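mind folding the following:
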Amino acid sequence: MSFDAGARMQFLFTLRSNGVTDKRVLDAMEKVDRGRFVRGTFTDRAYDDMPLPIACGQTISQPSIVGLMTQALAVTPRDKVLEIGTGSGYQAAVLSYLARRVYTVERHRRLVSEARKVFDELGLSNVTAFTADGSRGLADQAPFDRILVTAAAEDPPGPLLAELRVGGIMVVPVGQSDSVQTLIKVTRTERGFDYDDLRSVRFVPLLEGIGRD
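The predicted structure follows:
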């Protein structure tokens, strides 16, 4: 199945029906072919609004959740963005059309290698992928204007909060990995942090350390 005009139209309709209304986000998601990030037996489901398995026991999030998280992040063209949990690379690719610079961190070397290959094929020169412990952030490049976490933490991680610029926004799923989680929007102010609950979600857990694969 290809991301032809018909598939794009249905894809965008599904996004809008699920609350993704920001034109810049919709334009970015129209430009990024999700099929480039799905492999194996699930390629024919690439444009369905559902999460799909990828290597290393991870998943590629359903498009509507990608859209809603990106929308909540309110990325501007001047922003430097940190993504924790590269996975397939799909979310970082969407962010690349919205931000000045995207740094994405993943604990599985295989996923980073595969994502880098797709970024190169798509000419996404403003995305840099690292194999690292995402729970610790990326101190060498901090502070960040926006931080997006695509794995669930019990609380917004302290190292990531510390790397968020004043006025910056972080979107992160919070909750136990075996129960319903809540997507949280954190805004850093001069006085501290403001927290807004967005919706219920389900993500893989945010783990410390580097994966073995």
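
all contacts plus neighbour counts: C-alpha atoms, from now on.
Fine.

just the buried residues of stretch 151-168, please?
151-153, 156-157, 160-161, 163-166, 168 (16 or more other C-alpha atoms under 10 Å).

need those residues in a markdown table (columns: distance to residue 109).
Below are the buried residues of stretch 151-168 laid out as a markdown table (distance: C-alpha to C-alpha, whole Å):
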| residue | distance to residue 109 |
| --- | --- |
| 151 | 17 |
| 152 | 20 |
| 153 | 21 |
| 156 | 24 |
| 157 | 22 |
| 160 | 21 |
| 161 | 25 |
| 163 | 23 |
| 164 | 25 |
| 165 | 28 |
| 166 | 32 |
| 168 | 29 |
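
what is the nearest of those to residue 21?
Of all the buried residues of stretch 151-168, residue 21 sits closest to residue 168, with 21.5 Å by C-alpha to C-alpha.

for residue 34, which non-adjacent residue is spatially closest?
With C-alpha to C-alpha, 6 or more residues apart in numbering as the criterion, residue 34 has its nearest non-adjacent residue at 6.0 Å, and that residue is residue 46.

burial of the one you found, as a residue count?
23 (other C-alpha atoms under 10 Å).

any idea how far residue 54 is from it?
Remark: distance between residue 46 and residue 54 (C-alpha to C-alpha, to the nearest Å) = 12 Å.

output the longest strand belonging to this protein.
strand 164-174 (DSSP state E).

most centrally placed residue in the chain?
residue 91 (4.0 Å; C-alpha atoms, centre = their mean).

pretty sure that residue sits against residue 66.
Yes: using C-alpha atoms under 8 Å, residue 91 makes contact with residue 66 at a distance of 6.5 Å.

by how many degrees do the helix or strand encompassing residue 64 and strand 164-174 diverge?
Using DSSP states H and E, residue 64 sits within helix 63-73. Here helix 63-73 runs at an angle of 150 degrees relative to strand 164-174 (axes from the mean of the first three to the mean of the last three C-alpha atoms, to 10 degrees).

here's the other one to compare against:
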Amino acid sequence: MVERLQLNPQFRGIGFTSQRTRNRMIERLVEQGIKNKAVLDVLRNLPRHLFVDEALSHHAYEDTALPIGLGQTLSQPYIVARMTELLLEKSPKKVLEIGTGSGYQCAVLSCLVANVWSVERLDSLLEKARQRIKTLNLNNVHLYHTDGSFGLASAAPFNAILVTAAPKEIPASLFDQLAEGGRLIIPVGDEQQMLSIFDKQDGKLMQTDIQPVRFVPLLSGAN
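Predicted coordinates for the structure are as follows:
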């Protein structure tokens, strides 16, 4: 599904959006241990600069998190790549993302899986993400304005759930909405956070801790 990005050559741009700049980002990701070629290809071609304010565009391909307003951030490329790589190990066709944010992680997923559902509690962020997704013609994305701590029961079950904000405790709804054989990828904790995966096998959850991380907290509330 990576080839859909080739339909948008106008987004390759020049200067800070040049292919050389993107290639340097990919080289860093490889050095950091990212191995999945499909993930690397998507991050190489997807215009990350479209997912931040214009004033921050020159930082778009650096390995750093960037503010997107309302106390939220666009995760650094390494974290996006690593979480996506972990998700693809299960070859999911139906994925739920908790925390649309800028829409970047959602867009990455849409190029690699059949269908993506994504929920966001902050309406202004969701509307910006919706416009970006539309601009890129990513038609397999379904966006919802709702509290991510409840998941999205109306579309469950999901083969994989990816959470882009850290709860102190994992909402039980996410476990319930995960299909048998599915995988939940989530950062958990307060001051100290751990990125973990939970694989659902025979109705039970098998936990594997991946690495310490730092995400914004997962909050409740519609606005």
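
what lines up with the residue nearest to the centre of structure 1 in structure 2?
In structure 2, the residue paired with residue 91 of structure 1 according to TM-score structural alignment is residue 105.

sec struct for residue 64 of structure 2, please.
The three-state label given to residue 64 of structure 2 by DSSP: H, G, I helix; E, B strand; the rest coil is coil.

distance check, the residue located most distally from the centre of structure 1 against residue 61 of structure 1.
What lies farthest from the middle of structure 1 is residue 191; by C-alpha atoms, centre = their mean that is 27.3 Å. Distance from residue 191 of structure 1 to residue 61 of structure 1, counting by C-alpha to C-alpha: 34 Å.

check the mean deviation of the helix holding residue 64 of structure 1 from structure 2.
Superposed on structure 2, helix 63-73 of structure 1 shows a mean distance to its aligned partners of 0.6 Å (mean C-alpha distance after the TM-score superposition for structure 1).

who touches residue 92 of structure 2 in this structure?
113, 159-160, 182 (C-alpha atoms under 8 Å, 6 or more residues apart in numbering).

kindly recompute the last result at 10 Å.
The contact partners of residue 92 of structure 2, by C-alpha atoms under 10 Å, 6 or more residues apart in numbering, come to 112-115, 158-161, 181-183.

grab the nearest non-local neighbour of residue 22 of structure 2.
residue 44 (5.6 Å).

hmm, I was thinking of residue 194 of structure 1
residue 187 (5.1 Å).

looking at this, that neighbour is in a strand?
Yes: checked against three-state DSSP, residue 187 of structure 1 lies within a strand.

can you give me the helices for structure 2?
Taking DSSP state H, the helices of structure 2 run over residues 19-31, 37-45, 77-88, 104-110, 123-135, 172-176.

distance to residue 95 of structure 2 added to those helices, as a markdown table?
Shown next, in a markdown table, are the helices of structure 2 (distance: least, C-alpha to C-alpha, whole Å):
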| stretch | distance to residue 95 of structure 2 |
| --- | --- |
| helix 19-31 | 24 |
| helix 37-45 | 16 |
| helix 77-88 | 9 |
| helix 104-110 | 8 |
| helix 123-135 | 16 |
| helix 172-176 | 12 |
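
deepest of those, which one?
helix 104-110 (a mean of 25; mean count of other C-alpha atoms under 10 Å).

average offset of that helix relative to structure 1?
Counting by mean C-alpha distance after the TM-score superposition for structure 1, helix 104-110 of structure 2 comes out at 0.3 Å.

okay, now residue 189 of structure 1: neighbour count?
Residue 189 of structure 1 has 13 nearby residues by other C-alpha under 10 Å.

that one pairs with which position in structure 2?
Under TM-score structural alignment, residue 189 of structure 1 pairs with residue 201 in structure 2.

enumerate every residue touching its match.
Here residue 201 of structure 2 is in contact with 179-183 (C-alpha under 10 Å, 6+ apart).

and what of residue 199 of structure 1?
65, 68, 173, 181-184.

max pairwise distance over those residues: which two?
68 and 181 (15.1 Å).

show me what residue 65 of structure 2 aligns to in structure 1.
So residue 65 of structure 2 corresponds to residue 51, using TM-score structural alignment.

from the chain's centre, how far out does stretch 67-78 of structure 2 sit?
11 Å (C-alpha atoms, centre = their mean, to the nearest Å).

quick one: contacts of it?
25-26, 28-30, 32-34, 43, 48, 51-53, 56, 60-66, 80-81, 84, 99-105, 122, 124-125, 164-165, 214-217.
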